[in-house]
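> 3D, please:
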Amino acid sequence: MSEANDWQAIGHGRTADIMAHAADAETVVKLFKPFIPQTDVEREYAAGRWLRGQDIATPAALGLVRIDGRLGIRYTRAAGVPLLRLMLEQPLQLEPLSRRMAALHIRVHACDGAGMGIRQKEVLAAGIRRCERLDAQERQALLRLLERLPEEQALCHGDYHPDNIMAGAQDVVLDWMNGMSGSPAGDAARTWLLLKYGAPPEHASEAESRQLQAARETIREAYLAEYIRLSGRGKAEIAQWLLPVAAQRLTEGIPEPEKEAIARMIRQRLQEAPSG
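Below is the predicted model:
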């Protein structure tokens, strides 16, 4: 399994391409971009193997492969269509589809995340410390805030948004590279942040990007309201995670306008927060 011309790209993302082979309709390969460390790929593979024993639908991780020097993971092919595509094709269904997304997130958080091998607060603390976009005083304020937040070990996805969900008879959650154990409220805060500030997917057309921009608030608020209703967690409980989650997001390879908007939000909220 080494010749790229035997494969066809059926999906593109910031960190990987999804490749299919004409001779195999049952599996796909998530082929990582060259800048992704091998350790990250191996961690996602280990997470994928562990997740098969949990009560959440995910593609089965079948093995590590290499295609023309690029490392990938072979997965079972998930049935259905991306939830984001449904949202774009059925704009009158935005609210029920967003509630469906929240309900699936609740099911993720009902699972024990201890086997993921990495803890949310450790990930966030490391992200804050290396966030060059913020100054030392701002980073220290965020680390103090993070220290006060609760330790939990629920299964958290770390990158939960509509383009990482395959909607079908059984909805499937994709892309567990950022999976970890931690607080569901922190994971929901990350989703809220992505829905508010995240750039459209690379595969989106200009028209789809405009449509998604117009739909952002509806998706975000319907998701959050349903998540709060189903989880019993208050809005403030989720909001307290927003700044640490946002600082960690600044360390990712995201577009400059998104970084500017997130950094501005962090500084504004830090200035508004009571001292101490």
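> CA atoms for contacts and neighbours, from now on please.
Fine.
> what's the burial count for Val245?
Val245 is surrounded by 26 other residues when neighbours are defined as other Cα atoms under 10 Å.
> so it makes contact with Ala189?
Yes: counting by Cα atoms under 8 Å, Val245 does reach Ala189; the two are 7.2 Å apart.
> Now the second one, please; I'll put the structures next to each other:
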Amino acid sequence: MNIGKKIGVGKSAQVFCWRNNQVIKLFYPNISTAWIEYETQVSRIVYQAGLAVPEVEGITEVDGQKGIVIERIEGDSMLNNIRLKPWKIFHFARLLAELQTEIHRCHVPKLLSLQKQRKLQIRAAQVLPENKQQTILDLLDQLPTGRSLCHGDFHPGNIILSASKSTVIDWSNALQGNSQADVALTLLMLLVGEEPTNLTSFFWLFLRILFCAVYLQRYLKLNQITWKQIQPWLVPEAAAWLSYCSSEQEQKSLLFIIEKLLRD
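Have a look, this model is predicted:
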């Protein structure tokens, strides 16, 4: 079966144009069927909940490779918009907080528990000594649970902007739990994630810090919470990310953050 032009590459899959204004997300061979089925189920749940997400048709197979057929959303990612229009960074940062707030106000059943998933990921972070893992697991046990929908990979690269709407994509890491954990993870991704190639490192570092500050200020105001409620989640979220981070630089940055916060 012929597929169209490749339009996206991620850690678990590649995205290609498909027929009838759709795309197909083809997963790499190491991704389990259970994972693909979970993403399909979550995508349908959040679509039915009325969030601005692509509609999912279902799972199919192309040359022995499993994929999800999804509605094609016209537009470009928020990340690419930031690269092209850095002067609009205040607008994009506030929009990110507003979209995440909409997600967190949604409560959906039948999703995996954030707390349980983070425990599994922290135990799988082999770069952390066992005693440090246990310290972080003990910290996690002291943090409050929740029932909010948490995206689990919420950053500008997963927001598609068009003239009429903003669409959130890639729901494979969605969980049910404390929304403050999701915010902590987003902050880590904004600080540690890959930088745009068309911007100098110094300028991008300045933009990162500014973007984080505006995003966080807007989120705290919208949700009537404080930084002290977000901060305790940084260590467990960073430790969990270590189990699946994609580069040595990410790993070094996360370990540095964990060490510094544990000392403080």
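> Need the TM-score between these chains.
Here the superposed chains carry a TM-score of 0.94, computed using TM-score structural alignment, normalised by the length of structure 2; 262 aligned residues with a Cα RMSD of 1.6 Å.
> Provide the aligned range in structure 1 for stretch 136-150 of structure 2.
Matched against structure 1 by TM-score structural alignment, stretch 136-150 of structure 2 falls on residues 142-156.
> Which residues are in contact with the alignment partner in structure 2 of Thr191 of structure 1?
When structure 2 is aligned by TM-score structural alignment, the residue opposite Thr191 of structure 1 is Thr186. Contacts for Thr186 of structure 2 were tallied using Cα atoms under 8 Å, 6 or more residues apart in numbering; they are Asp153, Phe154, His155.
> excluding its backbone neighbours, what's nearest the spatially most central residue of structure 2?
In structure 2, the residue lying closest to the centroid (Cα atoms, centre = their mean) is Asp153, at 0.8 Å. Taking Cα to Cα, 6 or more residues apart in numbering, and ignoring the residues beside it in sequence, Asp153 of structure 2 has Asn173 as its nearest neighbour in space, at 6.4 Å.
> sec struct for that neighbour, please.
Secondary structure of Asn173 of structure 2, reduced to three states by DSSP: H, G, I helix; E, B strand; the rest coil: coil.
> thinking again about what came up before, in a helix, the match of Thr191 of structure 1, correct?
Yes: counting by three-state DSSP, one finds Thr186 of structure 2 located in a helix.
> Could you tell me how many residues sit around Leu191 of structure 2?
Other residues within reach of Leu191 of structure 2 by the criterion other Cα under 10 Å amount to 19.
> Could you say which helix or strand holds it?
The secondary structure element spanning Leu191 of structure 2 is helix 179-192 (assigned by DSSP states H and E).
> post-alignment, that helix versus structure 1, mean distance?
Averaged over the aligned pairs, helix 179-192 of structure 2 sits 0.4 Å from structure 1 after superposition, using mean Cα distance after the TM-score superposition for structure 1.
> Moving C-terminal from that helix, which element do we reach first?
For helix 179-192 of structure 2, the following helix or strand on the C-terminal side (DSSP H and E) is helix 201-223.
> Map Leu114 of structure 2 onto structure 1.
If you follow Leu114 of structure 2 across to structure 1 using TM-score structural alignment, you land on Gln120.
> Wait, that match touches Ser183, no?
Yes: under the contact definition of Cα under 8 Å, Gln120 of structure 1 touches Ser183, with a separation of 7.4 Å.
> mind listing what Val168 of structure 2 touches?
By Cα under 8 Å, 6+ apart, Val168 of structure 2 lies in contact with Ala52, Val53, Pro54, Asn158, Ile159, Ile160.
> Format those as CSV; extra columns: distance to Ala125 of structure 2, neighbour count and secondary structure.
Written out in CSV, the entries for the contacts of Val168 of structure 2 read as follows (distance: Cα to Cα, whole Å; neighbours: other Cα atoms under 10 Å; DSSP: H, G, I helix; E, B strand; the rest coil):
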residue, distance to Ala125 of structure 2, neighbour count, secondary structure
Ala52, 33, 17, coil
Val53, 31, 22, coil
Pro54, 32, 19, coil
Asn158, 25, 17, helix
Ile159, 28, 23, strand
Ile160, 31, 21, strand
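> Lys66 of structure 2: which of those is nearest?
For the contacts of Val168 of structure 2, the residue nearest Lys66 of structure 2 by Cα to Cα is Pro54; the value is 18.7 Å.
> What's the match for the closest one in structure 1?
With the correspondence set by TM-score structural alignment, Pro54 of structure 2 lines up against Pro59 in structure 1.
> What are the neighbouring residues in contact with its match?
Going by Cα under 8 Å, 6+ apart, the list of residues near Pro59 of structure 1 reads Gly48, Tyr75, Thr76, Arg77, Ala78, Val172, Val173, Leu174.
> how near is the fifth one to Arg85 of structure 1?
Spelled out, it's Ala78 of structure 1. Counting by Cα to Cα, to the nearest Å, the gap between Ala78 of structure 1 and Arg85 of structure 1 amounts to 15 Å.
> Compare neighbour counts for these two and give me the winner.
Here Ala78 of structure 1 and Arg85 are set side by side on neighbour count (other Cα under 10 Å), and the busier one is Ala78, at 23 against 15.
> helix, strand or coil for the more buried one?
With three-state DSSP as the criterion, Ala78 of structure 1 was assigned coil.
> so what corresponds to Arg269 of structure 1 in structure 2?
Taking TM-score structural alignment for the superposition, Arg269 of structure 1 sits opposite Leu261 in structure 2.
> ok but that match is inside a helix, no?
Yes: with three-state DSSP as the criterion, Leu261 of structure 2 is located in a helix.
> residues in contact with it?
With Cα under 8 Å, 6+ apart as the criterion, the residues that contact Leu261 of structure 2 are Val235.
> now Arg130 of structure 1
Arg130 of structure 1 touches Thr251, counting by Cα under 8 Å, 6+ apart.
> Tell me which residue of structure 1 lines up with Gln224 of structure 2.
Matched across to structure 1, Gln224 of structure 2 falls on Gly232, judged by TM-score structural alignment.
> Asp159 of structure 1 versus that match, what's the distance?
22 Å.
> Same check on Glu221 of structure 1?
As it turns out, when the distance is counted by Cα to Cα, Glu221 of structure 1 lies 18 Å from Asp159 of structure 1.
> same deal with Ala20 of structure 1?
Distance of Ala20 of structure 1 to Asp159 of structure 1, given as Cα to Cα: 23 Å.
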